[in-house]
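Trainee: Kindly return the folded structure for what I paste below:
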Amino acid sequence: MTQNTQILLDNRPVGEATVGNFKAVTTDTPALQDGQVLVRHHFLSLDPYMRGRMNDSKSYAASQPLGEVMIGGTAGEVVESRHPKYQPGDLVVGMGGWQQYSVVNAADPGALRKVDTTHVPLSHHLGAVGMPGVTAWYGLVKIIEPKAGETMVVSAASGAVGSAFGALAKARGCRVVGIAGGPDKCRYLTDELGFDAAIDHRAHPDLKSMSQALKAACPNGIDGYFENVGGHILDAVLLRANAFARIAVCGMIAGYDGAPLPLQNPALILVNRMKVQGFIVSEHMEVWPEALKELGTLVGTGKLRPRESVAQGIESAPEAFLGLLKGKNFGKQLVKLI
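Mentor: I've put the predicted structure just below:
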């Protein structure tokens, strides 16, 4: 038997999430049944969507059950297999959750995906060449449908999704403006990722100031916006949007603590005949192969250079997750387990 430390959701947050919402336990991994594999996780993915699942409320995904392992993406290696497709040593990505090991029914659709680390490090398969990257790809390609020369804006731009969005939009000949928190993240956008402009939202904490910053960075208005945060940033984008602008709504991190996020002037959606569409990338598995191929090429050729924030050890996951919700991470937030 292999000892397995797990992080469970112990109780639901009231307002802001805290370390006290989680509990660590250690168990033995069960013996494998036919068709199952045992995966040792090298990395856990921490993502903003997890905060919404901690609530017992209507959302696009089922609530995280209390007393069960926190749901989340994982990358690791097969250490034991009773499925013919997988052998010990295979590197795989799945949804193993906040734990050191997972027992996976390998025949379930989408349960595991083998990955090639020849040109793309294993950890990037949880970020730029994984779910976050495909999220950026779908929002840009399928919802915004950019044309060369158009202006694209993305919030949370230095994170795993935002940085991939920038590289994908630049590859399509767009002008790309990123919104991020702090001068270091803004320099990363322009100096390393090739964004045309960056706006520090900490320097523009209200609607008037953010609107002015967007006007300066987007002299020809905004044609496409990838939404990760909501709040006054979305209000400012609506003020600067062109006719027939498109918004892909991926996340609303400003509202993950449960308070409503009102829009100041929703009539602008009508005035500008805008398309505003929310989406969940797991509902569009048919695009993943095409998206992952392009994202892998961008990383492999150095046109997308993802940053990572890496916490050490399974016990660090709750603190690292809470830091992510406050923007303390720089790039993709991971937990390294070995």
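Trainee: From now on I want contacts and neighbour counts done on CA atoms only, so please keep to that.
Mentor: Fine.
Trainee: Buried residues in stretch 233-246, which are they?
Mentor: Within stretch 233-246, the residues that qualify as buried are 233-246, counting by 16 or more other C-alpha atoms under 10 Å.
Trainee: Following up with a second sequence; could you model it the same way so I can compare the two?
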Amino acid sequence: MSKKLYLLISILVVFSLALMACSSDSTTQSTDEAGNGQENGQANESANNASDYPSRTIEIYVGHGAGGGTDIFARTIGELLEDILGVNINVVNLEGAGGVIAKEHVANQPADGYTIAAISSFPVSTALGTNPAGLDVLTPIARVQADTYTIMVRSDQFEDLDEFLKYAEENPGQVRIGGVSTGSMDEINAARFIDATGLDMAYVPFDGSGDMQAALLGGHVEAILEELGPVIDYVDSGEIKPIIVFAEERLDEFPDVPTTVENGWDLTQGVERGFAIHIDTPQEIIDLLEDAIRQAYETEAYKEHEKQRYLHLREGWLGSQEYREKLEQDIAIYREVIQQLESQ
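Mentor: Here you go, the predicted structure:
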């Protein structure tokens, strides 16, 4: 490019920028005089959208596979929300990266209330730094479930916790504990359990709960970190059984199964499931969704679902603000846990 041509282009660019600046100043002055600028227009548009909300299908994105706890949670609440909100609720499984891909997708959609994330491993992925859609991008709507972890084994392989731990001690490096995803609640809590036992065991990640359960039944892993609900049919049939519960007190339904706390292990964290949405969503829409989810949570149908899947063991409900505070606390806790595990 010649120097003259380069100079001419530079002059044109500067001139264009100057015209744009003048046009912007003129527009700003005009809108200031009219008292009805672009920001007010956007605010009015958001208010109109909120007043008409919802008017079409709402999509709930699940970052884990079909048949797992988060998937069942989203579909159960989604079905109840259809009656409450009067629109279709479409649940979409978008697996990968411990649920991060689904959250990223929701964060990149318009902040209009029609795209929601079902979250479960949010605190861990945020603490690990693998979740770019943190609380500065997504805001919680409500927490619905506070689930309870267990270690599950095949009933024909181990009688109880003592036999399982003895086998692990006698076969270092041979015991595999399955969980859902890497960088997830499952991986961190499995690591904490292995660290607490002081034994040489390995964590094996699976894409979804169904794959993990199949691996246990097929003898590809010796145990899985799982909640009671997703495997209750296998438990009732006698194929799978819990050998320890991550809780302070024994469960009435399983009085013979010991807890982590009675073994001297401070492991009581469980998967907490709720919903989050783009942080720029109008507050009126967030409030409306929180109220609708609360109504779904209080229905007889959901309460029956809670009991059938052992979700009633801990109080699940937290509103938007309380849930945000809880997530902030959990993120801080897991950051500390992760630092401790990395330093060992």
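Trainee: Mind checking the TM-score on these two?
Mentor: The TM-score (TM-score structural alignment, normalised by the length of structure 1) is 0.31; 184 aligned residues with a C-alpha RMSD of 7.0 Å.
Trainee: returning to what we had before: now, among the buried residues of stretch 233-246 of structure 1, which is nearest to residue 320 of structure 1?
Mentor: When those are compared for distance to residue 320 of structure 1 (C-alpha to C-alpha), residue 233 wins out at 24.9 Å.
Trainee: Columns distance to residue 81 of structure 1 and secondary structure on top of the buried residues of stretch 233-246 of structure 1, output as CSV?
Mentor: Formatted as CSV, these follow (distance: C-alpha to C-alpha, whole Å; DSSP: H, G, I helix; E, B strand; the rest coil):
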residue, distance to residue 81 of structure 1, secondary structure
233, 48, helix
234, 48, helix
235, 51, helix
236, 52, helix
237, 50, helix
238, 52, helix
239, 55, helix
240, 55, helix
241, 53, strand
242, 54, strand
243, 55, strand
244, 52, strand
245, 50, strand
246, 46, strand
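Trainee: name the helices or strands packed onto the strand or helix carrying residue 287 of structure 2?
Mentor: In the assignment (DSSP states H and E), residue 287 of structure 2 maps to helix 283-297. Judged by 3 or more C-alpha pairs under 8 Å, 6 or more residues apart in numbering; DSSP states H and E, helix 283-297 of structure 2 is in contact with helix 69-85, strand 138-146.
Trainee: Can you check what angle separates it from strand 138-146?
Mentor: Orientation check (axes from the mean of the first three to the mean of the last three C-alpha atoms, to 10 degrees): helix 283-297 of structure 2 against strand 138-146 gives 10 degrees.
Trainee: Past helix 283-297 of structure 2, which element shows up next along the chain?
Mentor: Scanning onward from helix 283-297 of structure 2 (DSSP H and E), the first element met is helix 300-308.
Trainee: what comes up buried for the helix or strand just after that following helix?
Mentor: Downstream of helix 300-308 of structure 2, the first helix or strand assigned by DSSP H and E is helix 320-343. Using 16+ other C-alpha under 10 Å as the test for burial, helix 320-343 of structure 2 gives 320, 323-324, 327, 330-331, 334-335, 337-338.
Trainee: returning to what we had before: dump the buried residues of stretch 233-246 of structure 1 to CSV, plus distance to residue 163 of structure 1.
Mentor: Compiled in CSV, these are given as follows (distance: C-alpha to C-alpha, whole Å):
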residue, distance to residue 163 of structure 1
233, 18
234, 19
235, 22
236, 21
237, 19
238, 22
239, 24
240, 22
241, 21
242, 23
243, 26
244, 25
245, 21
246, 19
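Trainee: about what we covered before: which parts of the helix holding residue 287 of structure 2 count as buried, going by neighbours?
Mentor: In helix 283-297 of structure 2, counting by 16+ other C-alpha under 10 Å, buried: 284-286, 288-294, 296-297.
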